[in-house]
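Engineer: sharing a model that was predicted from the sequence below.
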Amino acid sequence: MIRKYKLNNKGNVYLALNNEQIMASVTISDGEIDNLIVSPEYQGRGYGKKALHFGINQLLNQGYKDIRICYMENNTVAENLYYSLGFKPVQTTHVYREFL
């Protein structure tokens, strides 16, 4: 599922690279930051904030006035980053999955 998603939407996946090593990535779609990921060795250096700013600017340039982002509950690092950029919680969603 993840591999198929990335291939179908590869135009919306943006990477920050150091030579050929991925430092951070952000995926956008329909007014939403779908994924924001920072490689463990690059965390705590501001790359997440830069990638998030990039994604927000891409969506603003596409005409979106309202930007959404979802994250896993109890991810306080992500939550603090989003709050620092003005995001406010508007809804709590529960996601269920079954491991087969």
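Structural biologist: Cool, got the structure.
Engineer: all contacts plus neighbour counts: C-alpha atoms, from now on.
Structural biologist: Noted.
Engineer: which residues sit against the longest helix anywhere in the chain?
Structural biologist: Ranked by number of residues, the top helix in the chain under DSSP state H is helix 47-61. By Cα atoms under 8 Å, 6 or more residues apart in numbering, the residues outside helix 47-61 that reach it are 16, 23-28, 31-33, 36-38, 67, 81.
Engineer: second structure for comparison follows:
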Amino acid sequence: MFRKFKQWFDHEPPVELAFPPQTMRVGEQTYQLRRMTNDDIDAALAMEKAIYHDTPWDRIAFISELRKTQRSLYLVLFDDDVMVAFIGCWFGKDEAHVTNIAVAPAYQGQGIGERLMQLMIDKAYDLGPSEITLEVRTDNTVAKHLYHKLGFQDGEIRHGYYVSTHADAMDMRKPLD
């Protein structure tokens, strides 16, 4: 409660995490990368459904996260007018947390997920948390391989973590020292 009152009386308004639109080159392909908006939610939900065959997040979850512009950053990657990937991350004082990442099936295996993850790791280094964390399905060997390659370490197993399928998740963390 005190924090909310303090924000009301602060002379400076809260600052949005800066992220100007930019191009991102992955291999020989150039993509457009920008902050996600509410207009991107339908495409993100469709992508999740194509990848996971169910939708771990719903529209309300995305809308809620996109409002938190001082502490979270959600990015979308486009090939012309087609969304090919997105990633979201929260940034706290001590920890950054990757909340969601998805790459459209036709674009998987091209290094896009690795580039987006590295971008969030770099942003976390810039903002100062001591670690970056995420959860991954225990049976997602491709994702776990990528996270290990990026320096993430295995952590605790969360049984029944994913509500719709009751699948287990593993906590993973990467120190940022």
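Structural biologist: On my side now, so go ahead. Only a predicted model underlies this, so the values are computations on that prediction, with no experimental measurement involved.
Engineer: name the residue closest to the centre of the first structure, please.
Structural biologist: Note on the first structure: the residue nearest the mean C-alpha position is Leu36, at 2.5 Å, using Cα atoms, centre = their mean.
Engineer: just say helix, strand or coil for it.
Structural biologist: What DSSP: H, G, I helix; E, B strand; the rest coil gives for Leu36 of the first structure is strand.
Engineer: return the residue of the second structure aligned against it.
Structural biologist: Alignment note (TM-score structural alignment): Leu36 of the first structure maps to Ile101 of the second structure.
Engineer: residues in contact with that match?
Structural biologist: Going by Cα under 8 Å, 6+ apart, Ile101 of the second structure touches 85-88, 113.
Engineer: alignment lookup: Ile87 of the second structure to the first structure.
Structural biologist: With TM-score structural alignment as the criterion, Ile87 of the second structure matches Val26.
Engineer: three-state assignment of the corresponding residue of the second structure for Gly86 of the first structure?
Structural biologist: Aligned counterpart of Gly86 of the first structure in the second structure: Gly151 (TM-score structural alignment). Classification of Gly151 of the second structure using three-state DSSP returns coil.
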